Each structure stands twice: as C-alpha cells, then as structure tokens.
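**Student:** Structure for the following, please:
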Amino acid sequence: MLTAGELDAFFEEDLGDDDDSNGIVPAVEALGQIICKEEGVLAGLEEACAVFRHLGLSVGSDLVDGQPVRKGDIILEARGSARDLMRGERLALNFLGRMSGIATLTAKCVGLAPGVRVAATRKTTPGFRKFEKKAVKLGGGDTHRYDLSSAVMIKDNQIRIMGLENAIREAKKVASFTKKIEVEVESLEDAEKAARAGADIIMFDNMKPAMIKKGVKIVKSVDERILLEASGGITLSNISEYAKTGVDVISLGALTRDARWLDFSMDIQL
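**Tutor:** Predicted coordinates:
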C-alpha cells in the first residue's frame, strides 16, 4: 500500500518548492487519460490512482493490476483541476512505467520456466523495493526475501569468515524455528556439506545447468525435502535450460535490474 507519507515525499521530490511549470496552469476542470503505448503486463495502477486521489481528483479505471494490456488501452481517467492533473502526471507515469516493465519481464520469464518458481532478488532501487517486489508478484513471480530479516542467507563472505558448517550451526542457534536457512554454494562439495549440515534451502550460485543437475541429485540423495534454487547469470535467453535442471526456484536480479520501462502517456482534454 502507498501511504500518505510516502506520497508526500514523492511529491516533494518531484515538485520541489517552486513549481512554476504547473503553477501557471489555470485550475480549470479537465479530464486526463493515461494511455498505454505498447503491449505488456499492467502494474502500478493502484499507485497511479493513489497519486491523483492524493491531489483531490476523481479517478476511475476498468482495468486491474496484473492483467495484460495493449497499445491504445486507456489505463485510467482522472478528472478535476488541470493544474493538479499536471502535477500528478509524471509521478503516476513513473509508477506505471517502472512497475509494468518489471511485471512484463517477469511474466516472460515465468512463461519460459514452467513448473519452477521465478523469484526476484534484493537488487532493487533504495526506497522503491516494495513496489518493485509487488510488480514481480503481479507478473506471476515470487518476491523472495523482502529484507535480511525474512530468512537467514549464508553467502560466500559468511562462509569465508566462519566456514560453511559453522555458519549453519550458528544460524540454527539464533534463528527462530519459523525462519528458513538458505546456503549459497559454488561447488558440488559445498552443496553436499550444506545438505548434511541441515540447510533448508540450497542455492546453486553461478553454476552451469549441467553442474546443477549433478548437484540436485547429490542434495536429494541426502534429504529430498531441501528446496533447491539456481541463481547467477540467468536471463531470458537461458532461463529455459535452468528450468530443466530439477531446481524448485530460479532467482534473477535481471527482473529488477534489466526490466525496460513500459511506455505510457497522459492526454488532457478540457
């Protein structure tokens, strides 16, 4: 949910202290229509509507977040002061463009990896993470961790400092029984060690599909209940190969890092 405080901060950033660009626009009654300029998956509609309502405008839409949209579709209509329509335009378009771009890329990846969860990472824009993660979910993906407190993630640096088995042992001492422990491994030997040490999830990091297939067999021979994840260097061009390795989850920083904004524009009629 986009809070009033967040909206105030976003408007402060975008409008500044002396917005003469829109200050010169008369406060006459007008209708603003946001139009989709290309095909994709809609996300950010809820936020765009909140932007205009925060300015006291009436807003309506026949669409919902998560549905496919085409070029020429009217995403929403806002009615009220022309000045306030102009003030909310860029912020609303930014939400729609960024979030729809992520949802669209996520949906493409999900379609190429049937039977496997496609997840995001923490490679997100500071201050905008919850909206980017929401867009992943709207595109049919999995949000993964929202923050470091969502799960225990033991990665290469923890392993270098503490050792793999010791890191897992210490995590089991301090983490709640409700919190899963995930271990990132870069070799088949470490995958087996993590499985025998009691990891709940094992992530194969920057491994080729052929090696991951071997890792899946090794880990499942130790404990079939362990969830398996592939990550690192995975893109639209190779995700299908990773989906055939037997992992349960594929996580991609590309969902938020490489997503191209979807194009929207606003037309105003008096």
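
**Student:** Please count neighbours and contacts with C-alpha atoms only from this point.
**Tutor:** Fine.

**Student:** And the one helix or strand A167 maps to, how far out from the chain middle?
**Tutor:** Here A167 sits within helix 164-174, counting by DSSP states H and E. Helix 164-174 sits 29 Å away from the centroid of its parent chain (C-alpha atoms, centre = their mean, to the nearest Å).

**Student:** for that helix, packing partners?
**Tutor:** Helix 164-174 makes packing contacts with strand 152-154, helix 156-162, strand 181-185, helix 188-197 when contacts are defined by 3 or more C-alpha pairs under 8 Å, 6 or more residues apart in numbering; DSSP states H and E.

**Student:** List the buried residues in the longest one.
**Tutor:** Put plainly, it is helix 188-197. Across helix 188-197, burial judged by 16 or more other C-alpha atoms under 10 Å covers 188, 190-195.

**Student:** and this one, so I can compare the two:
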Amino acid sequence: MLAVTHCVLDDAALQHLLIEDVPYGDLTTEALAISERAARIQFTARDAMTVCGTEEARRLCELCGATATLHTPSGQVAPPGTLLLTADGTVAAVHHVWKTAQTLLEWCAGVATRAAAIQTAAICGHPDAIVAVTRKNVPGVRQLAVKACRAGGAVMHRCGLSETVLIFAEHRQFLGDESPNTTLARLRRQCPEKRIVVEVNTPAEALQWANADVLQLEKFTPAAVAEVVDLTAQLNTSPLIAAAGGIHADNAADYARAGARLLVTSAPHIAPPRDVQVRFHCA
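**Tutor:** This next block holds a predicted model:
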C-alpha cells in the first residue's frame, strides 16, 4: 500500500475538531479533580485494518499538551492487536483528545481498508488494474478521504471540478448539434495538457465518443464492458476503458478481467469504521 505519512490537516483544522468535542472544558474530569494527574492513552487496532490517520491523531494529542509516539503510520496493514499510537500527559489532556482521535482513526481506517480491498480484488482480475475513488465523500472531509483512499493503494478519480475534463450526459445535452469529434477537438485545443474523459451509458454512445482519451462506462455489466473493449480495439485509436457505478470488492476482478483498466468507485466513502481500542493507564 502507498503510505501517506504526512498530516493533511493543519493545526487550525485539528483545533476545530477538538473544540467541537470540548467547547467549554471537560466537566466530568474537572469535577472529579483529577485533571492534573499523569496518564497514558493507548490506541490499538481491534479489527484488522489498513491504518490511516495516525499522523493526525498524534498531532491532536500534541495540541492537547500530551507527548505522543506514533507506532504505525498510515498505509500499513495492521492485524488485530497492533499498537497504533500512545500519548503521555495529564488526565485532562488524554481525556480531551480521546474520542476525537479514536473516531478519526476508526473512520479513516474504514475508508482505507475498503479501498485496499477493492484494489486487491482488481489486481486479481488484471495486474494493471487501478482503482480510482470519486469525490463523493461526505462534505467537509475531503482531505482525510483522499489520504485514506491513497493509504489503501487507490488513486483519486478527481478531487474537484477544477482539475479534470469529464464530459457527462448532463453536459452533452447543452451542446446542440455539435458532433462528438468536433467537441473533442475543441476541448483538446482549449485544454491541451488534459486527457479528455467521456462518460457513456450504452455501447452505441461509447462508439460515438471513442476518440476520447478515456471512456467511462457507467453501470455497464462486465459483459457489456468486454463488448466495448472489443469494439474499440478495432479502431485506429483505442481509448482507455474505465468502469464506473456499483464497483466494489466482490465484482472488481470481473470488471478488470473484462478489460476495464480503471475502476471508478465511491464505495470506500461509505465503508464502516474499523474498531480502535483505547486504554488508559496511570503514569
């Protein structure tokens, strides 16, 4: 897996997460009069997982005044029982960071683990198959979502509208009578450094737009993908074939065997979190 071992959120964003959880202090810890006692917090993988977010969790601990040690960086595959992170500080500090760091680790690991599972399945279908994750993440978490998908060995399909040229049917309905080849030539003049991707919904549309650099086949069956691969192979220029819509670990190999070399999916974004166990110790 690709280890993404830098912190993608700056201190301001991390502080915002902490303030969200502890806006006015920790009432229970303060009322018990234990805030200044020494403590250690330990984060351990309870589930098997592809780890992600330990760098952010470490920095969260530091922002709360604790001294943190990262034991397993993002991108590593961790069996149950793997020590991820420890931090030493006051009881107030470790209780402050507890749930924010734990939840971040669990959510990030869920996304990374599912991305890794789909990528592993795709490679079983063809060694050159690549999983590309869409931008269909929960709003507000894109930086962490991108990190988690990359930690799982996937690439990003696109991180936003500003970076790629992807023509949907929702664009084409406004083009009037302009031919596909005319549209493609115009885009290549306008964006000469970009590959032109066109999403199509039928084999007939795929042939109409076959001069694109990438044909994205939306909700095609593996058999229909294979049909398009065969049809475009007979042309002078063969586009890269991407399969999109409903791609997951159970069918990724089938799509790769059918000839799709890029598997476009949103599935990692709705992965269940992986379980991270937290233990406290008196220091």
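
**Student:** Structure 2: helices as residue ranges?
**Tutor:** Ranges of helices within structure 2 are 11-21, 27-31, 54-63, 91-125, 142-151, 169-172, 180-190, 203-208, 222-233, 252-257, based on DSSP state H.

**Student:** so the fifth one corresponds to what in structure 1?
**Tutor:** When you say that, I think you mean helix 142-151 of structure 2. Under TM-score structural alignment, helix 142-151 of structure 2 corresponds to residues 129-138 of structure 1.

**Student:** With structure 2 overlaid, how far apart is the matching stretch on average?
**Tutor:** Compared with structure 2 after the fit, stretch 129-138 of structure 1 shows a mean deviation of 1.1 Å (mean C-alpha distance after the TM-score superposition for structure 1).

**Student:** residues making contact with that stretch?
**Tutor:** 43-44, 65-66, 98-100, 102-103, 106, 119-120, 122, 124-125, 142-143, 146, 255-256 (C-alpha atoms under 8 Å, 6 or more residues apart in numbering).

**Student:** Report the angle between the helix holding A167 of structure 1 and helix 188-197.
**Tutor:** 30 degrees (axes from the mean of the first three to the mean of the last three C-alpha atoms, to 10 degrees).

**Student:** F280 of structure 2 -> structure 1?
**Tutor:** Matched by TM-score structural alignment, F280 of structure 2 corresponds to I268 in structure 1.

**Student:** what about the spatially closest residue to that match that is not a sequence neighbour, how many neighbours?
**Tutor:** Excluding its sequence neighbours, the residue lying closest to I268 of structure 1 (C-alpha to C-alpha, 6 or more residues apart in numbering) is G32, at 4.4 Å. By other C-alpha atoms under 10 Å, the residues close to G32 of structure 1 number 21.

**Student:** For G80 of structure 1, see how far away G32 of structure 1 is.
**Tutor:** 9 Å (C-alpha to C-alpha, to the nearest Å).

**Student:** ditto for M86 of structure 1
**Tutor:** 11 Å.

**Student:** same check, this time on L262 of structure 1
**Tutor:** L262 of structure 1 is 26 Å from G80 of structure 1, by C-alpha to C-alpha.

**Student:** who has more neighbours, these two?
**Tutor:** Using other C-alpha under 10 Å as the criterion, L262 of structure 1 and G80 rank with L262 on top: 24 against 19.

**Student:** What is the burial count for the equivalent of G253 of structure 1 over in structure 2?
**Tutor:** Under the alignment (TM-score structural alignment), G253 of structure 1 maps onto S266 of structure 2. Around S266 of structure 2 sit 20 other residues, with neighbours defined as other C-alpha under 10 Å.

**Student:** same thing with the one 4 residues further on?
**Tutor:** Residues within reach of I270 of structure 2, counting by other C-alpha under 10 Å, total 14.

**Student:** Just give the nearest non-adjacent residue to it, would you?
**Tutor:** V111 (7.4 Å).

**Student:** Next: Q102 of structure 2.
**Tutor:** V276 (6.5 Å).

**Student:** Now do the same contact list for the one you found.
**Tutor:** V276 of structure 2 touches 43-47, 102, 105-106, counting by C-alpha under 8 Å, 6+ apart.

**Student:** Dump the residues you listed to JSON lines, plus distance to R257 of structure 2 and neighbour count.
**Tutor:** Formatted as JSON lines, the contacts of V276 of structure 2 follow (distance: C-alpha to C-alpha, whole Å; neighbours: other C-alpha atoms under 10 Å):
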{"residue": "F43", "distance to R257 of structure 2": "40", "neighbour count": "25"}
{"residue": "T44", "distance to R257 of structure 2": "37", "neighbour count": "22"}
{"residue": "A45", "distance to R257 of structure 2": "34", "neighbour count": "24"}
{"residue": "R46", "distance to R257 of structure 2": "34", "neighbour count": "17"}
{"residue": "D47", "distance to R257 of structure 2": "31", "neighbour count": "18"}
{"residue": "Q102", "distance to R257 of structure 2": "39", "neighbour count": "20"}
{"residue": "L105", "distance to R257 of structure 2": "34", "neighbour count": "26"}
{"residue": "E106", "distance to R257 of structure 2": "33", "neighbour count": "23"}
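
**Student:** ok, so of those residues, who is nearest E163 of structure 2?
**Tutor:** Nearest to E163 of structure 2 among those: L105, at 28.8 Å, using C-alpha to C-alpha.

**Student:** ok, now which ones touch the aligned residue in structure 2 for K214 of structure 1?
**Tutor:** Under the alignment (TM-score structural alignment), K214 of structure 1 pairs with E227 in structure 2. Applying C-alpha under 8 Å, 6+ apart to E227 of structure 2 gives the contacts P203.

**Student:** now swap in L255 of structure 1 and tell me
**Tutor:** L255 of structure 1 makes contacts with 102, 105-106, 120, 136, as judged by C-alpha under 8 Å, 6+ apart.

**Student:** at 7 Å what do you get?
**Tutor:** Counting by C-alpha atoms under 7 Å, 6 or more residues apart in numbering, L255 of structure 1 touches 102, 105-106, 120.

**Student:** how far away is it from R122 of structure 1?
**Tutor:** From L255 of structure 1 across to R122 of structure 1, the span is 11 Å (C-alpha to C-alpha).

**Student:** do the same with T3 of structure 1
**Tutor:** Applying C-alpha to C-alpha to T3 of structure 1 and R122 of structure 1 gives a distance of 22 Å.

**Student:** So which of those two has more stuff around it?
**Tutor:** R122 (18 against 10).

**Student:** how close does the more buried one get to Q158 of structure 1?
**Tutor:** Per C-alpha to C-alpha, R122 of structure 1 is found 17 Å from Q158 of structure 1.
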